[in-house]
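K.L.:
structure of the sequence below:
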Amino acid sequence: MALMVTNPTINYSFVKEAKSKFRSWIDDLLITSWKACQDTDVLIESPSSICGIHIAEKLQIPYFRAFTMPWSRTRAYPHAFMVPDQKLGGAYNYMTFVAFEAGYWKGTAQQINRWRVEDLGLPKTNLANMKQANVPFLYNMSPVVFPPPVDFPEWVTVTGYWFLDEGVTYDPPKALTDFIKKAKDDGKKLVYIGFGSIVVSDPAKLTRAICKAVVEADVRCIMNKGWSDRLGTKTGVEVEIPPEVYNAGAVPHDWLFPQLDAAVHHGGSGTTGASLKFGLPTIIKPFFGDQKFYANRVDDMGCGVGLKDLNYKTLAKALKDVTTDARIIAQAKVVGEKIRSENGVQKAIETIYTQMEYAHRLSLSKSIGIQLPEENDVEDSAMENFEDSWLLV
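P.N.:
Just a heads-up that it's a prediction; the model follows:
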């Protein structure tokens, strides 16, 4: 995480540092994954795990990918790790996926091919032979948040979120329920602020900025202070928390969020999905990876605010906006209603069974030469005639 925070976009320095830090870890990942997948009938994995497509080829089993951010080539969105500050159009968006695939493979190809030969008994491979663009893909995001682009092939499906129901068994401390009750009795807007377990250079400064912004915006806050100082020097300074802020730590989203008026977080896919599911106006301060993509989506949907810089002034203004702007509040409710009407898990199950035979044939094709449909090439003909503005979401 420290590597990602210090390199918020994928660039040469990121790749170089990642190779030096994770070479031995990747070797271990490949070996242990192969052992773990013995006697597997179907393999579903995050594409960032790099090994499943090769294991499925060896075992000749159906293989699916599932992920929480854009990973399939499209002109509609850029790759989640290569989101620019301004929209640059369909050609740029498509290029980011090609560039990322090439860079990701270049950084791991030597280790993967050695593992294929020595452990799997397979020949060396390359990007063309892996046929990654043909793999059936499940995106566990709402089509409201991630509308399926028109240039996605038929084997790529946006299913809806796969939510966990954790709040059913949660027993909240009395201090937390008392804080929530007092905020409502006082007629104050109640917000959640949490940035997961991100690492920052000065966590005390971040905590002070949040507390000051909460007081400035005249709201009450339930804070999940998970950020750490692994990037900087430990100061040992404890920040005094004002009475307007309750430091709750981790609380199940599905228990807490229905009782709130807004949420502030880092823009992780799960947290974004949870805040939008319950119709909360959402403020996202991205730090790395797909978080910038989700900050842009919240802005584009009109149900929240994406923050480029986080200080007490910008946060205080954003808190006031999302708790008082009728347009943002109304749009967040509409988004929430749509997401709650979906059943992402059921859609995923149906898709897996529908695509099972195709996924199986794809794994078989790499050794016995079955002819499969090529990657969707529509953009090379008719798609060129469309305006980029029509393709952008």
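
K.L.:
please make it C-alpha for all contacts and neighbour counts, starting now.
P.N.:
Noted.

K.L.:
measure how buried the residue nearest to residue 148 when sequence neighbours are not counted is and give me the count.
P.N.:
Closest residue to residue 148 apart from its sequence neighbours, by Cα to Cα, 6 or more residues apart in numbering: residue 158 at 6.3 Å. Residue 158 has 25 neighbouring residues, counting by other Cα atoms under 10 Å.

K.L.:
swap in residue 107?
P.N.:
Residues lying near residue 107 (other Cα under 10 Å) number 15.

K.L.:
please give the element, helix or strand, for it.
P.N.:
Taking DSSP states H and E as the definition, residue 107 sits inside helix 90-115.

K.L.:
and this one, please, so the two structures can be compared:
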Amino acid sequence: MRVLMVAPGTRGDVVPMAGLGHRLQGVGYEVAIAANPAYAPLVVESGCEFRPLPGDLAELIKHPAPGAKASAGNVFSFWKKLGEYMDNAATGTLAAAEAGADVILANSVAPYAYDVAEAFGIPAIGAHLQPTEPSAAYPPVLMNSARSLGPMGNKIIGERASAGPAPYDGPSARLRRELGLRKESRATGERRRRKTQATVLYGISPSVLPTPGDWHPGLVMAGYWWPAGNPDWQPPADLVDFLADGPPPVFVGFGSSADIDPGFILDATRRAGARAVVQGVEGYLADDAIGVGSVPHEWLFPRMSVVVHHAGAGTTAAGLRAGVPTVGVPVYTDQPLWASRVASLGAGPQPIPYKKLTPDRLGEAIKEASSTPSYAHHAKSVATALSTEDGTAAVLKTLRNI
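P.N.:
Alright, predicted model coming up:
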């Protein structure tokens, strides 16, 4: 069976799909992953075929320094560019399917994959990293907040948010016209699939977010889809030397979400009295800090005392898997939810919203995370639970039942 995974988005959207694809290939499936060109090496390294989706979302969504506000013109420009990105991704998805597929697994920002699948007469299955289903159990991730509105409020606002306008509405409508499909809005299609209890696989651990009681049977909390390991990868020698030269340091990185000056970060880690590994720059920054590029979290995080990050789905999972305390600094969408889940699990202090981040607040949070034994204890308990889960099993079961 030929599986096409459609993963527009940033590295955090592609890495779990590449890990899942690697495991599916190991049991006989042919897997291709459609993603932005920047992630072609990652896909190929996982053993999957790469199919391009034009664009680079990472450059589009990166936030400015904490506290900086975007102008109205910048906001308008952002939404225009985001719409163009999604339109190109929809065109790329069609081309990727034309190259051959028997089933499509689509992430949460690729609803146009359902339109393509309908035209080709093949099944499409959601493969999401965020809890996109409206539920009483959590606030809608599009709110950029983890503040609960109460069970009824969460559900109602979640339903309204999912039916509201989105940057992929236009591309979906265009594809349906071009492919000769009946007229149907993206929101109507999602309501129809919800009514028929269509399958959506969630690459989320039920140990981190328990399956909500109001989910229908087609919504499956499969467990995390871990990255595919590269047996040939070796850590940089200067990083190995730095780690060996003192106590476990603090990791600080914000992935594709934000770009923070290393001086800001070092100010915070020094206030906490901690050594630092800073992602986004490379080489020694000072005697007490080193910068790193792309280093596998599964190797790096277990060697840290605390991990500080934007609380993206994959990075949060990696921190919990490593069993070390987390300081979440959420920037947008689902990140506030994951940061709040870490705190609810007792694996770290209360998160710091990115827009309120200061060196003093970050330093205090790092100090609290590293000096509170219960955080490390709970983090290790979550790691133990994650080690017993198999996120691939539910995916295999679904594919075998097609």
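
K.L.:
Provide the TM-score value for the superposition.
P.N.:
Between these two chains, after superposing, the TM-score reads 0.76 (TM-score structural alignment, normalised by the length of structure 1); 331 aligned residues with a Cα RMSD of 2.8 Å.

K.L.:
re the thing from before, now which residue in structure 2 aligns to the residue nearest to residue 148 of structure 1?
P.N.:
When structure 2 is aligned by TM-score structural alignment, residue 158 of structure 1 is paired with residue 221.

K.L.:
which parts of the stretch 201-350 of structure 2 are strands?
P.N.:
Ranges of strands in the stretch 201-350 of structure 2, per DSSP state E, counting those that start in this stretch, are 219-221, 250-253, 276-279, 283-286, 289-292, 306-309, 326-328.

K.L.:
quick one: the third one aligns where in structure 1?
P.N.:
Across structure 1, the stretch matching strand 276-279 of structure 2 (TM-score structural alignment) is residues 221-224.

K.L.:
list of residues touching that stretch?
P.N.:
Residues from elsewhere that reach stretch 221-224 of structure 1, judged by Cα atoms under 8 Å, 6 or more residues apart in numbering: 190-196, 214, 244-251.

K.L.:
that one vs structure 2, average distance?
P.N.:
Compared with structure 2 after the fit, stretch 221-224 of structure 1 shows a mean deviation of 1.2 Å (mean Cα distance after the TM-score superposition for structure 1).

K.L.:
out of all of them, which helix in structure 2 is the longest?
P.N.:
In structure 2, assigned by DSSP state H, the helix with the most residues is helix 72-98.

K.L.:
just how off-centre is it within its chain?
P.N.:
In terms of Cα atoms, centre = their mean, to the nearest Å, the centre of helix 72-98 of structure 2 is found 19 Å from the chain centre.

K.L.:
stretch 224-234 of structure 2 now?
P.N.:
With Cα atoms, centre = their mean, you get 16 Å for stretch 224-234 of structure 2.

K.L.:
repeat for stretch 29-41 of structure 1
P.N.:
How far stretch 29-41 of structure 1 lies from its chain's middle: 25 Å, per Cα atoms, centre = their mean.

K.L.:
flag every buried residue along it.
P.N.:
30, 34 (16 or more other Cα atoms under 10 Å).

K.L.:
residue 26 of structure 2 -> structure 1?
P.N.:
In structure 1, residue 26 of structure 2 lands on no residue (TM-score structural alignment).

K.L.:
now do residue 377 of structure 2 against residue 98 of structure 2, distance only.
P.N.:
50 Å (Cα to Cα, to the nearest Å).

K.L.:
try residue 363 of structure 2
P.N.:
Counting by Cα to Cα, the gap from residue 363 of structure 2 to residue 98 of structure 2 is 51 Å.

K.L.:
just give me the match in structure 1 for residue 334 of structure 2.
P.N.:
Residue 334 of structure 2 maps onto residue 290 in structure 1, by TM-score structural alignment.

K.L.:
which residue lines up with residue 290 of structure 2 in structure 1?
P.N.:
The alignment partner of residue 290 of structure 2 in structure 1, by TM-score structural alignment, is residue 246.

K.L.:
could you count how many residues lie near that match?
P.N.:
Look at residue 246 of structure 1: counted by other Cα under 10 Å, it has 18 neighbours.

K.L.:
now residue 381 of structure 2
P.N.:
Count around residue 381 of structure 2 with other Cα under 10 Å applied: 17.

K.L.:
cool, and the one 5 residues further on?
P.N.:
Residue 386 of structure 2 is surrounded by 22 other residues when neighbours are defined as other Cα under 10 Å.

K.L.:
any idea how far the nearest residue in space to it that is not next to it in sequence lies from residue 106 of structure 2?
P.N.:
Residue nearest to residue 386 of structure 2 in three dimensions, not counting chain neighbours: residue 321, with 6.5 Å by Cα to Cα, 6+ apart. Note on residue 321 of structure 2: its distance to residue 106 of structure 2, by Cα to Cα, is 25 Å.
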